[in-house]
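Peer 1: pasting the sequence and the predicted coordinates here, then a few questions.
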Amino acid sequence: MKQALILLNMGGPNNVDEVEMFLRNMFADKNILPVNRYLRTLIGNIIVRKRLNEVKENFTEYLGGKSPLPELTDRLIKKLETKLDMPIVAAMRYVPPFATPSLERFQSEGVEELILFPMYPQYSTTTTLSSVEDIEARCAELNYAPKITVIDPYYDDIDYIKNSAAKIMQALGGRASEEYDLLLSAHGLPMSIIKAGDPYEKQIEAN
């Protein structure tokens, strides 16, 4: 069976002009704003109008006008290509590269199984589910029916934890623990989503 690997992520704006696209697509996502689409459009427009200039300013000041995510993802793909004998692409949720061009390619090449690798260690309806549903919807639009396999959450995988810890230690450069404060941060979710059964909070706490 011919396979392809797709790395799933929400994406990061490639430039300042894509900031608005990112925000509009994010707030149009039913898994981000779980209300009817008319109300979601209204709320999304209000949020974008209110926050756009501030987000653009912060994006320019703190990230230099470009998200590091696209470059980091490309580097990861190049490393994976040395280990895996299959096509490997990224599919971002809110800014390019979107899924459709790669799916059109895989369909024409006769790829029978798509292995979806969420770049989110913890599962959430707002991230993993949103990205997987996007792939399924784009496949349906193309009348493309490959087998779809989704990699399980890996927040508690010992190799993932060890690698994360090693990266932290490398960044610290051998400094004594008294010389720094280590702050671990995670995205927050509305309590309504957590109360509806989203496992993200518990999985964050677990590792």
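Peer 2: Received the coordinates, thanks.

Peer 1: make it CA atoms for all contacts and neighbour counts henceforth
Peer 2: OK.

Peer 1: strands of the protein, start to end?
Peer 2: Assigned by DSSP state E, the chain shows strands spanning 3-9, 88-92, 113-118, 147-150.

Peer 1: let's have those strands in TSV, adding distance to residue 80 and mean neighbour count.
Peer 2: Formatted as TSV, the strands of the chain follow (distance: least, C-alpha to C-alpha, whole Å; neighbours: other C-alpha atoms under 10 Å):
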stretch	distance to residue 80	mean neighbour count
strand 3-9	10	21
strand 88-92	8	22
strand 113-118	12	20
strand 147-150	17	13
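
Peer 1: isn't residue 154 right up against residue 118?
Peer 2: No - between residue 154 and residue 118 there is no contact under C-alpha atoms under 8 Å: 9.6 Å.

Peer 1: how far away is residue 30 from residue 194?
Peer 2: 15 Å (C-alpha to C-alpha, to the nearest Å).

Peer 1: residues in contact with residue 128?
Peer 2: 8, 118, 120 (C-alpha atoms under 8 Å, 6 or more residues apart in numbering).

Peer 1: which one of those residues sits closest to residue 62?
Peer 2: Nearest to residue 62 out of the contacts of residue 128 is residue 120 (C-alpha to C-alpha; 22.7 Å).

Peer 1: isn't that closest one up against residue 130?
Peer 2: No - at 11.4 Å, residue 120 and residue 130 do not qualify as touching, with contact defined as C-alpha under 8 Å.

Peer 1: here's the one I want to compare it with:
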Amino acid sequence: MAKVGVVLLNLGGPERIQDVGPFLYNLFADPEIIRLPNPALQKPLAWLISSLRAGKSQAAYRSIGGGSPLRRITEQQARELQSNLRQRGIEATSYVAMRYWHPFTESAVADIKADGIDEVVVLPLYPHFSISTSGSSFRELQRLRQSDPAFARLPIRCIRSYYDDPGYVGAMAELIAREIRACPNPAEAHVFFSAHGVPKSYVEEAGDPYQREIETCAQLIMDKLAQDLGHPNPFTLAYQSRVGPVEWLKP
């Protein structure tokens, strides 16, 4: 039986307060996060932004316990996915590949080669595709394949997005329905979706499907809620986390 490596892609996050500055630098040094006409400016700008934002970001991380829980949660997901696949008779081993903090993608690739994996399936933990999230991680994997003949020989399949998968939509609807039923007037409960934004130019000029996938997903979830609850609910979709002077998705 083939040994399958399942790579879970995620953003990564600083686990300690002293990691915040270097994490922000790695984030903004990625040209898919901030696109500049002159690549030589990327690292100086990343240093400037990370230096200016470090204090505010450190305060935010202190408010949630001193660091990001993302690695712990992602590694738990990886273990449970691996267990589930093995119960189904698939010889699978899961790996976590963070884009901007440990464990980095290079570490996952090294473990895949050491374990003698025969083929690789790549699962982004971003349900909606964007050039700045899944796209950036896919490109990092491609860069490593181009520089590593042993890794390049492994068959690899990438799950692009799953924003409209019935299982995902149903899981989101189930979580929301639980809260709607707890409201004094369930039929009047207003559902508010908050999605991480991207620069408007990504959508209009680079063809990023992110906005379309987010909006379609929100509507599919609301349709499933109406079906499960027996009544429609009002909802709003908004975007957050703007960076820099360029226009980002609204509202």
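Peer 2: Sure, I can see it. It should be emphasised that the depicted structure is a prediction, and the values quoted were computed from it without experimental measurement.

Peer 1: tell me the spacing between the residue of structure 1 most remote from its centre and residue 172 of structure 1.
Peer 2: For structure 1, the largest distance from the centre (C-alpha atoms, centre = their mean) belongs to residue 178, which lies 34.4 Å off. According to C-alpha to C-alpha, residue 178 of structure 1 stands 12 Å off from residue 172 of structure 1.

Peer 1: for the lengthiest helix in structure 1, packing partners?
Peer 2: Counting by DSSP state H, the longest helix found in structure 1 is helix 37-63. Helix 37-63 of structure 1 sits against helix 18-27, with contacts defined as 3 or more C-alpha pairs under 8 Å, 6 or more residues apart in numbering; DSSP states H and E.

Peer 1: same for the helix it packs on, what does it pack against?
Peer 2: Here helix 18-27 of structure 1 touches helix 37-63, going by 3+ C-alpha pairs under 8 Å, 6+ apart.

Peer 1: what angle sits between the helix it packs on and helix 18-27?
Peer 2: 140 degrees (axes from the mean of the first three to the mean of the last three C-alpha atoms, to 10 degrees).

Peer 1: mind listing what's buried in helix 37-63 of structure 1?
Peer 2: 40, 41, 44, 45, 48, 55, 56, 59 (16 or more other C-alpha atoms under 10 Å).

Peer 1: stretch 191-208 of structure 2 now?
Peer 2: For stretch 191-208 of structure 2, by 16+ other C-alpha under 10 Å, it's 191, 197, 198, 199, 200, 202, 203, 208.

Peer 1: now tabulate the residues you listed in a markdown table and tack on distance to residue 19 of structure 2.
Peer 2: Converted to a markdown table, those look like this (distance: C-alpha to C-alpha, whole Å):
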| residue | distance to residue 19 of structure 2 |
| --- | --- |
| 191 | 35 |
| 197 | 24 |
| 198 | 24 |
| 199 | 26 |
| 200 | 30 |
| 202 | 29 |
| 203 | 32 |
| 208 | 30 |
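
Peer 1: tell me which entries of those lie within helices.
Peer 2: Judged by DSSP H, the buried residues of stretch 191-208 of structure 2 include 200, 202, 203 as members of helices.

Peer 1: what does residue 144 of structure 2 align to in structure 1?
Peer 2: Aligned counterpart of residue 144 of structure 2 in structure 1: residue 138 (TM-score structural alignment).

Peer 1: its match and residue 167 of structure 1, how far apart?
Peer 2: Where residue 167 of structure 1 is concerned, residue 138 of structure 1 sits at a distance of 36 Å (C-alpha to C-alpha).

Peer 1: settle it for me: which of residue 120 and residue 130 of structure 1 has more neighbours?
Peer 2: It is residue 130, of residue 120 of structure 1 and residue 130, that has more neighbours when counted by other C-alpha atoms under 10 Å, with 19 against 16.

Peer 1: next, the contact list for the more buried one, please.
Peer 2: Listed by C-alpha under 8 Å, 6+ apart, the contact set of residue 130 of structure 1 reads 29, 31.

Peer 1: one more: residue 129 of structure 2?
Peer 2: 135, 160, 161, 209, 210, 213.

Peer 1: any of these buried? List them.
Peer 2: The buried subset of those - by 16+ other C-alpha under 10 Å - is 135, 160, 161, 210, 213.

Peer 1: in space, what's closest to the second one - neighbours in sequence excluded?
Peer 2: Leaving out its chain neighbours, the residue that sits closest to residue 160 of structure 2 by C-alpha to C-alpha, 6 or more residues apart in numbering is residue 129, at 6.6 Å.
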